[in-house]
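Peer 1: Structure, please.
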Amino acid sequence: MATREAVENCISRCENAIHSAREQYMEGIREENYGYYDFSAPLKELEDAYNELCKLAISANSQQRERLHRMRLQIQQLQNQIILQEHEPIM
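Peer 2: Below is the predicted model:
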């Protein structure tokens, strides 16, 4: 069973990853007119957080799994936004 502290630490790291990735995403959108912006670093950070969530969810109880699942959905949503932005043609 996952400890409360482990879940809280994981959630905190994921929130930090989301915040950082969101800032880089917004910077990339602002710089879009100047050329291609590389989103690989924020995507890697989000993927690492996602993988950590998945590992922790295996040993979590149902209430912890629900919190981790909600965080995982936030990560996936931001990943999708970044990927779609990355592949939009620049006009």
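Peer 1: Going by C-alpha atoms from here, please, whenever you check contacts or count neighbours.
Peer 2: Noted.
Peer 1: any chance you could map the helices in the protein?
Peer 2: Ranges of helices within the chain are 4-30, 40-58, 62-86, based on DSSP state H.
Peer 1: can you put those helices in TSV and add mean neighbour count?
Peer 2: Shown next, in TSV, are the helices of the chain (neighbours: other C-alpha atoms under 10 Å):
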stretch	mean neighbour count
helix 4-30	16
helix 40-58	17
helix 62-86	16
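Peer 1: Could you also give me the structure for this second sequence? I'd like to compare it with the first:
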Amino acid sequence: MATRQSVENHLEICVAALEFAEEQYKHGAQQEHYNDTEYTKAQMLLENAVNDLNKLSLSADEQQREELYRMRLQLQDRQNDMILLKH
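Peer 2: Sure, this is the predicted structure:
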């Protein structure tokens, strides 16, 4: 079973990835192709966070799974935005 601390740690990592991705998304929309390395790094951080959440949810209780699911939706929403951005 996932501990409360491990869930909190993963959620903090996810929030950091979301913040970094948001920043890179804004820069990508403004600067077009000048920041591809950081943009790609943000996409990889989001993907890794989603994968980690999926693994963690296997050992989480129902309440934790719901919290992880909501975070995963946010991460995937940002992933979709970044994929669709013509930067």
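Peer 1: Superposed, what's their TM-score?
Peer 2: Overlay of the two chains. TM-score (TM-score structural alignment, normalised by the length of structure 2): 0.91; 85 aligned residues with a C-alpha RMSD of 1.3 Å.
Peer 1: ok, R65 of structure 1 touching A57?
Peer 2: Yes - counting by C-alpha atoms under 8 Å, R65 of structure 1 does reach A57; the two are 5.4 Å apart.
Peer 1: any idea how far the nearest residue to M82 of structure 2 once chain neighbours are set aside is from R65 of structure 2?
Peer 2: Nearest-residue entry for M82 of structure 2: Y25, 6.3 Å, with adjacent residues in sequence omitted and distances by C-alpha to C-alpha, 6 or more residues apart in numbering. Using C-alpha to C-alpha, to the nearest Å, Y25 of structure 2 is found at 28 Å from R65 of structure 2.
Peer 1: H10 of structure 2 versus T3 of structure 2, what's the distance?
Peer 2: Computed with C-alpha to C-alpha, the distance linking T3 of structure 2 and H10 of structure 2 is 11 Å.
Peer 1: next one: L56 of structure 2
Peer 2: According to C-alpha to C-alpha, L56 of structure 2 stands 9 Å off from H10 of structure 2.
Peer 1: what sits in contact with each of those two?
Peer 2: Between them, L56 of structure 2 and H10 share no contacting residue under C-alpha atoms under 8 Å, 6 or more residues apart in numbering.
Peer 1: residues making contact with stretch 66-74 of structure 2?
Peer 2: So stretch 66-74 of structure 2 is contacted by V7, L11, C14, V50, L53, S57 (C-alpha under 8 Å, 6+ apart).
Peer 1: cutoff 7 Å now
Peer 2: Identification of contacts with stretch 66-74 of structure 2 by C-alpha atoms under 7 Å, 6 or more residues apart in numbering yields V50, L53, S57.
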